[in-house]
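Colleague: Mind looking at a prediction? Sequence and model below.
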Amino acid sequence: MIKEVLADGKKRMEGALTALENDFAKLRTGRAATSLVDSIPVDYYGTPTPINQVASVSIPDSRTIAIQPWDKGAFSLIEKALLQSDLGLNPVNDGKLLRINIPPLTEDRRKELVKIAKKYTEESKIALRNVRRDLNDSMKKLEKDKDISEDEQRKAQEDVQKMTDDYVKKCDAACVDKEKEILEI
């Protein structure tokens, strides 16, 4: 029973780390990345559809994102969605392709992005602590129901704490990496 609870906790903590990495992928750095625009919703025939499902997204060089819609009618819809996104990107429409030039970040914007990255990291740590609390509650319930002994419960709580500490370190390491990437000129 303890192994099942720990396995579930590990899966949930892995999910929190994956969510953090997804949030980081959407943060704009000085380089072009398809993940910046992939999930921006386009109102395609009345349905919010991610850009990567209505067009090819590519990176011709380190400062440019190229978007080639599969349907000619989607050009204006994609352009509108990009302009409405909070990324501050200005697409250039040449009739065949939408090009987005990624301008270099200002020092103030870099510092702002680092703060956002730290906020995402803190949210992930909160999620990890919530998982830890749930697992500890499950262990206490197992002990209360006499399914495990008090010693087993204490050992399991120590294992949960070690697992939580490991995932917190992984979150912090991911944040440090993202911070370096954002501050890199």
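Modeller: Thanks, I have the structure now.
Colleague: CA atoms for contacts and neighbours, from now on please.
Modeller: Will do.
Colleague: which stretches of the chain form strands?
Modeller: For the chain, strands defined by DSSP state E occupy the ranges 41-44, 47-50, 55-61, 64-69, 91-93, 98-101.
Colleague: tell me the angle the fourth one makes with strand 55-61.
Modeller: Orientation note: strand 64-69 sits at an angle of 160 degrees relative to strand 55-61 (axes from the mean of the first three to the mean of the last three C-alpha atoms, to 10 degrees).
Colleague: what's strand 64-69 packed up against?
Modeller: Strand 64-69 sits against strand 55-61, strand 98-101, with contacts defined as 3 or more C-alpha pairs under 8 Å, 6 or more residues apart in numbering; DSSP states H and E.
Colleague: for comparison:
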Amino acid sequence: MTLADAESHMQKAVEATKRAFNTIRTGRANTSLLDRVMVEYYGSPTPLKSLANINTPDASTITIQPYDKSSLTQIEKAISLSDIGLTPNNDGEVVRLNIPPLTSERRQEFVKLAGKFAEDGKVSIRNVRRDAVDSVRKQEKNSDISKDEALDLQDEIQKLTDKYTAKIEELLAEKEKDISTV
């Protein structure tokens, strides 16, 4: 594993953490809440966003207008069964999701969830670091690189680890602030 590979993998861990954060409610309507919702459509699980037009007409409402009206009930069912904690309202044309204001208990739960997502991201980064350091040690053992080069590379890997871990910490602080803002 090269230094560039390690950095690329760490960047992907940060992006995955960002996507995970986007699925957490902040009290404002956000279409990314529905990114993980899969709808049983003609026998196969299909992402909701590929079956419908999803909009946020105001700060507390998400509307889902399916391209195929016959999928309305399946969409409603998929949202009800998902873990987003919202109740869909089907009016025969569109499905509406009203985003209730978050209670302080709910906000605390979401802050904990954000912390868990951040920790998962940091674990991914540390796993990349471990793999990269193992690769450097293997190269050193095979005499492909000198001991000094190996130590320099390990220092660089640690700097990358610190950089991307700090990015996740920044994202977490931003998300916690977002969740806590009433």
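Modeller: Sure, I can see it. The structure presented is a predicted model; accordingly, all values stated were derived computationally and were not measured.
Colleague: how near is the residue of the second structure positioned farthest from its centre to R126 of the second structure?
Modeller: Relative to the centre of the second structure, the most outlying C-alpha is that of S143, 40.6 Å out, by C-alpha atoms, centre = their mean. Applying C-alpha to C-alpha, to the nearest Å, the value for S143 of the second structure to R126 of the second structure is 25 Å.
Colleague: just to revisit the earlier point, can you tell me which of the helices and strands packed on strand 64-69 of the first structure is packed in deepest?
Modeller: Most buried of those by mean neighbour count (mean count of other C-alpha atoms under 10 Å) is strand 98-101; its value is a mean of 19.
Colleague: The second structure: matching residues for that one?
Modeller: Alignment of strand 98-101 of the first structure against the second structure: residues 95-98, by TM-score structural alignment.
Colleague: Now tell me what touches that stretch from outside.
Modeller: For stretch 95-98 of the second structure, contacts defined as C-alpha atoms under 8 Å, 6 or more residues apart in numbering pick out 60-65, 72, 76, 86-90.
Colleague: and which of those is nearest to F117 of the second structure?
Modeller: Lowest distance from F117 of the second structure to the contacts of stretch 95-98 of the second structure (C-alpha to C-alpha) belongs to L86, with 20.7 Å.
Colleague: any idea what that closest one aligns with in the first structure?
Modeller: Aligned partner of L86 of the second structure by TM-score structural alignment: L89.
Colleague: Count the residues that sit near its match.
Modeller: 16 (other C-alpha atoms under 10 Å).
Colleague: now the one 5 residues further on
Modeller: Here the number of neighbours of D94 of the first structure (other C-alpha under 10 Å) works out to 9.
Colleague: can you tell me which residues contact it?
Modeller: Counting by C-alpha under 8 Å, 6+ apart, D94 of the first structure touches no other residue.
Colleague: quick one on the thing from earlier: pipe the strands of the first structure into CSV and attach distance to E181 of the first structure per row.
Modeller: CSV is the format used below for these (distance: least, C-alpha to C-alpha, whole Å):
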stretch, distance to E181 of the first structure
strand 41-44, 26
strand 47-50, 26
strand 55-61, 17
strand 64-69, 17
strand 91-93, 24
strand 98-101, 19
